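> output the structure for:
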Amino acid sequence: MSQKTRRSFLKTSVLACALATGFTLPGLAIAEDKLGWPEKEELKFGFIKLTDMAPIAIAYEKGFFEDEGLYVTIEAQANWKVLLDGVIDGRLDGAHMLAGQPIAATMGYGTKANIVTPFSMDLNGNGITVSNKIWEQMKVNIPKQDDGKPVHPIKADALKPVVEKYNAEGKPFNMGMVFPVSTHNYELRYWLAAGGIHPGFYAPHKGDTSGQIDADAFLSVTPPPQMPATLEAGTIYGYCVGEPWNQQAVFKGIGVPVVTDYEIWKNNPEKVFGLSEEFTQKYPNTTVRLTRALIRAAMWLDENNNANRPEAVKILSQSNYVGADYDVIANSMTGTFEYEKGDKREVPDFNVFFRYNATYPYYSDAVWYMTQMRRWGQIAEDKPDEWYFDMAKKVYRPDIYERAAKSLIAEGMAKADEFPNFATEDGFRPPQKHFIDDIVYNGQKPNAYIDTFPIGLKSGDVL
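Predicted coordinates for the structure are as follows:
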């Protein structure tokens, strides 16, 4: 009997037994009336070696996928483009994605494809690191605490004189980010621009996708695991990346993380779980069930004040997942973050997987990424506010999330107060104030928000 046949036999037997006796089992059988069996049981998911892929690893290791009748293979991908292409061509059924990837694909920026997300994977989790040489030049511009350590958050104002010096000497100031539509690109640009450093424009309508037009600092793509080595080689002077690759620079003694994305935008949305729209239409039960498994994994990661994080770190340190040393991953995953070597500070929300409604796919999160695409020229022309809302609703799927969450609540596997109030939720967070430049973001007014920035394209601007 094949593995697939055995699963089918087991599924039929369990259901027959449950129906005959009135007995229900957690997860799969108990929700049968409402959700139905998964149409596709054997799935392959992709990820990049970053700690925020944790919900996928935990859903696998803790048996949450199998509880839903899903038999999942998890496979690391070489880079974000390979990962996206795998979802588009069907080699992968779903993947850990940059929040900007489904949006950009659906818009047709780069590869055109309808990609959706029913699940936001985490909040925060990134940092900006500079080389030791740049840090020595920066820190003279940073005020000190009574103990002699730098005052945080460190703004790019401290970097601006350094960049100006390099430019005056005819040396390009090169920095790395992981992908043109990555959160890291937009966070690095946001931080630089807030300090008066222009990170450059894109002009795709003119065939220029370098993102370096009018730039003071030149940003280019480097895959996350290669960031420390590229910094050490001197090819770049700094980078923005997710963990554990900022802490790796500290452990190797080659660089200093100067700011986290929590300090740039408190509780910012980070990765999402991406699927092709075709997959969700063809396999609706499978889509809801995998979302249930991911929600349970996120809950496990944050429950009891992060009590499970040491176990999660042990899992992630395996070579088939992130593959970095336990201590490197634990430095941020367990609620601390080390800046300059020996300067370890409490940052309990550096990685958030469930609390603060981290897993809910808010339309306003999608809109923010599009405002930054427009600000830097990836969206070349003005769009009305409604365009932003319509695009967000094509990509972000709170309807799928709501069905998954409500079924978990109905089964007693989650509590209603752990989720948004689905009866009143409109998909837009209240105006958010905690940005490093003190500019307030209101997702209901994207064009007004874009026009508030001193650096960046404004209404009517076309390069």
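> all contacts plus neighbour counts: C-alpha atoms, from now on.
Fine.
> mind checking the SS state of the closest residue to Arg91 other than its chain neighbours?
When the adjacent residues along the chain are set aside, Arg91 lies closest to Lys44, with 7.8 Å between them (C-alpha to C-alpha, 6 or more residues apart in numbering). Assigned with DSSP: H, G, I helix; E, B strand; the rest coil, Lys44 falls in the strand class.
> so Lys44 sits right up against Glu75, yeah?
Yes. Using C-alpha atoms under 8 Å, Lys44 is in contact with Glu75, at 7.3 Å.
> which residues are contacting the helix or strand hosting Thr291?
Using DSSP states H and E, Thr291 sits in helix 284-306. Counting by C-alpha atoms under 8 Å, 6 or more residues apart in numbering, helix 284-306 makes contact with 35-41, 55-56, 58-59, 62, 64-65, 67-68, 70, 118-119, 121, 279-280, 307-309, 312, 334, 352-355, 359, 400-401, 403-405, 408, all of which sit outside it.
> Throw together a ChimeraX command that grabs the buried residues out of those residues.
Remark: buried members of the contacts of helix 284-306, expressed as a ChimeraX selection using 16 or more other C-alpha atoms under 10 Å:
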select :35,37,38,40,41,55,56,58,59,64,65,67,68,70,118,119,121,279,280,309,312,334,352,353,354,355,359,400,401,403,404,405,408
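> which ones among the contacts of helix 284-306 map onto strands?
Within the contacts of helix 284-306, residues falling in strands by DSSP state E are 118-119, 352.
> run through the strands of the stretch 101-250 of the chain in chain order.
Remark: strands assigned in the stretch 101-250 of the chain by DSSP state E, counting those that start in this stretch are 115-120, 123-124, 126-131, 173-177, 201-203, 208-213, 217-221, 238-242.
> also this sequence, please, to line up against the first:
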Amino acid sequence: MSWIKPVKFVAKKLALSIAISATVISFAQAEKLGYPEKEELKFGFIKLTDMAPIAIAYENGYFEDEGLYVTIEAQANWKVLLNGLIDGTLDGAHMLAGQPIAATMGFGTKAHIITPFSMDLNGNAITVSNEIWKQMKPNIPKQADGWPVHPIKADALKPVVESYKAQGKPFNLGMVFPVSTHNYELRYWLAAGDIHPGFYAPHKGDTSGHIDGDAILSVTPPPQMPSTLEAGTIYGYSVGEPWNQQAVFKGIGVPVVTDYEIWKNNPEKVFGLTAEFAEKYPNTTIRLTRALIRAAMWLDEKDNANRPAAVKILSQSNYVGADYEVIANSMTGTFEYEKGDKRDVPDFNVFFRHNATYPYYSDAIWYLTQMRRWGQISEAKSDEWYKDLAKKVYRPDIYQQAAQSLIDEKLADAKDFPDFATEKGFRAPQTHFIDDLVYDGNTPNAYIDSFKIGLKKDDKI
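Here you go, the predicted model:
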């Protein structure tokens, strides 16, 4: 077990035990919000830069401001993290947005998990090996300066995949978890380029995701992606930062497309809790959400002015543990594709602006449409089914209580949040996809039926 700053933790607890006035919760604030029912908490995370709100809430003292004494511990992989949350080893966790949805639905492990806080937008990319890049490059038009035109579509990869297929060689790609954004983004990008990423058939006991696939997508933990690529086990991968930029620094691969280019301002990670925890400890839940909102605000304020300080924190071994330069390559508003091709992408990582922290029902429904598209949901469901499940998992009611209390205390500005009086939890139809399709969370079945590749609403495998 890796305890973060145990001396500080013990000292604060001692101060609390000596006198309640030694805590940083004011009496007026405590009376309005209620004291936290559970003060000592343990949160899990995976070593990715988008865990930043948890690290910043800890390092900047926002958890302590709420009377919460938090231990933060890196987890080996997403499955270990999920199991820890379910069995109570963890009180909360940095999670893939698809994990609470899939668990509540019963895909894999069955457990009712909720999220009151969306951790970020964007932050992922798809990287291929140098050899695959060499084969793709002739299929990609160039700018006047000689660098490739972006976004690079999977059309450029299709002849390469077909060549491998003709030779009887599987085209292996890595993603981090079957219900990860990375899996769905990789599948989305491939399918938009007429490359079939394969179906799941859980009702037949087949959860490989390889049925009818032109490419073979398999799970690799994020920090292991570069070494697995270098070993030749996979030819490319979809992962969060800093593991795409690490491939550039090591000279072993080339990021070809970011998720910002696949789906502009897509929701990425969430902070997950069991429904039982939120019901048993409502004040604690609101308070930890307040701390995370403040951290997200700090990460984005003044046009990312705090990002260098955040990168320094994240580079510590107890957080992400990658070199400062590697993390800074994307966290400070740039992104490097082919070595030397460094471009401004100010919204590559978004933690607060664009209502990034608000848990929209429509975000959850998008994940469900992709689960249905690729067979993880085996049977047709009504539009209302999608909406009802989203409302079981995404909890804007908790978020609103936390945000409104920060506004009331003048720790946040109402203009930076949705209009809570009118917000219904559905984003306006989203148009910025690499295949130019439009997503409206109010009509999930129509969206599912709009794809050329994938199961339609009433299809079965």
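> drop the TM-score for these two in here.
Put the two chains on top of each other and the TM-score (TM-score structural alignment, normalised by the length of structure 2) is 0.97; 452 aligned residues with a C-alpha RMSD of 1.2 Å.
> ok so, going back, so can I have a markdown table of the strands of the stretch 101-250 of structure 1 showing distance to Asp327 of structure 1?
Shown next, in a markdown table, are the strands of the stretch 101-250 of structure 1 (distance: least, C-alpha to C-alpha, whole Å):
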| stretch | distance to Asp327 of structure 1 |
| --- | --- |
| strand 115-120 | 26 |
| strand 123-124 | 20 |
| strand 126-131 | 17 |
| strand 173-177 | 24 |
| strand 201-203 | 38 |
| strand 208-213 | 36 |
| strand 217-221 | 27 |
| strand 238-242 | 16 |
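> so which of those is the most packed in?
strand 238-242 (a mean of 29; mean count of other C-alpha atoms under 10 Å).
> contact partners of that strand?
Applying C-alpha under 8 Å, 6+ apart, the set of residues contacting strand 238-242 of structure 1 from outside is 50-52, 125-131, 174-178, 184-185, 187-188, 224, 227, 231.
> okay, it sits on what stretch of structure 2?
Across structure 2, the stretch matching strand 238-242 of structure 1 (TM-score structural alignment) is residues 236-240.
> stretch 71-89 of structure 1 now?
So in structure 2, the equivalent range for stretch 71-89 of structure 1 is 69-87, judged by TM-score structural alignment.
> so what's the gap between that stretch and the chain middle?
What separates the centre of stretch 69-87 of structure 2 from the centre of its chain is 15 Å, taken as C-alpha atoms, centre = their mean, to the nearest Å.
> do the same with stretch 143-153 of structure 2
Here the centre of mass of C-alpha atoms in stretch 143-153 of structure 2, compared against the chain's by C-alpha atoms, centre = their mean, lies 27 Å away.
> any chance you could list what contacts that stretch?
Outside stretch 143-153 of structure 2, the residues that reach it (C-alpha under 8 Å, 6+ apart) are 140-142, 189, 192-193, 256-257, 261, 341, 434.
> Lys250 of structure 2: which of the residues you listed is nearest?
Taking C-alpha to C-alpha as the measure, Lys250 of structure 2 lies nearest Asp341 of these, at 15.1 Å.
> which position in structure 1 aligns with that closest one?
Under the alignment defined by TM-score structural alignment, Asp341 of structure 2 corresponds to Asp343 in structure 1.
> what's the separation between that match and Gly176 of structure 1?
As judged by C-alpha to C-alpha, to the nearest Å, Asp343 of structure 1 and Gly176 of structure 1 stand 24 Å apart.
> also Asn331 of structure 1?
Relative to Gly176 of structure 1, Asn331 of structure 1 is positioned 22 Å away (C-alpha to C-alpha).
> cool, and Asn185 of structure 1?
In terms of C-alpha to C-alpha, Asn185 of structure 1 sits 8 Å off from Gly176 of structure 1.
> what does Asn126 of structure 1 give?
Distance, Asn126 of structure 1 to Gly176 of structure 1, by C-alpha to C-alpha: 13 Å.
> again, but for Lys4 of structure 1
For Lys4 of structure 1, the distance to Gly176 of structure 1 (C-alpha to C-alpha) stands at 45 Å.
> what's Pro420 of structure 1 in contact with, if anything?
357, 360.
> what's the counterpart of it in structure 2?
Using TM-score structural alignment, Pro420 of structure 1 lines up with Pro418 in structure 2.
> how about Thr286 of structure 1?
Using TM-score structural alignment, the partner of Thr286 of structure 1 in structure 2 is Thr284.
> number of residues surrounding its match?
24 (other C-alpha atoms under 10 Å).
> try Pro359 of structure 2
The tally of other residues near Pro359 of structure 2 (other C-alpha under 10 Å) stands at 29.
> just checking, it is part of a strand?
No. Counting by three-state DSSP, one finds Pro359 of structure 2 to be coil, located in no strand.
> which position in structure 1 pairs with it?
With TM-score structural alignment as the matching criterion, the partner of Pro359 of structure 2 in structure 1 is Pro361.
> and that match, what does it touch?
Counting by C-alpha under 8 Å, 6+ apart, the residues that Pro361 of structure 1 touches are 117-120, 396-398, 401, 427.
> can you give the contact residues for the match of stretch 71-89 of structure 1?
Identification of contacts with stretch 69-87 of structure 2 by C-alpha under 8 Å, 6+ apart yields 1-4, 9, 12-13, 39-47, 58, 63, 90-93, 95-96, 99, 111, 176-177, 221, 273-274, 318-319.
> stretch 160-171 of structure 2 too?
Outside stretch 160-171 of structure 2, the residues within contact range by C-alpha under 8 Å, 6+ apart are 132, 135-136, 214-216, 234-235.
> go through those and say which is closest to Ala247 of structure 2.
Lowest distance from Ala247 of structure 2 to the contacts of stretch 160-171 of structure 2 (C-alpha to C-alpha) belongs to Tyr235, with 12.3 Å.
> any idea how far the closest one lies from Ser218 of structure 2?
With distances taken as C-alpha to C-alpha, Tyr235 of structure 2 is found 11 Å from Ser218 of structure 2.
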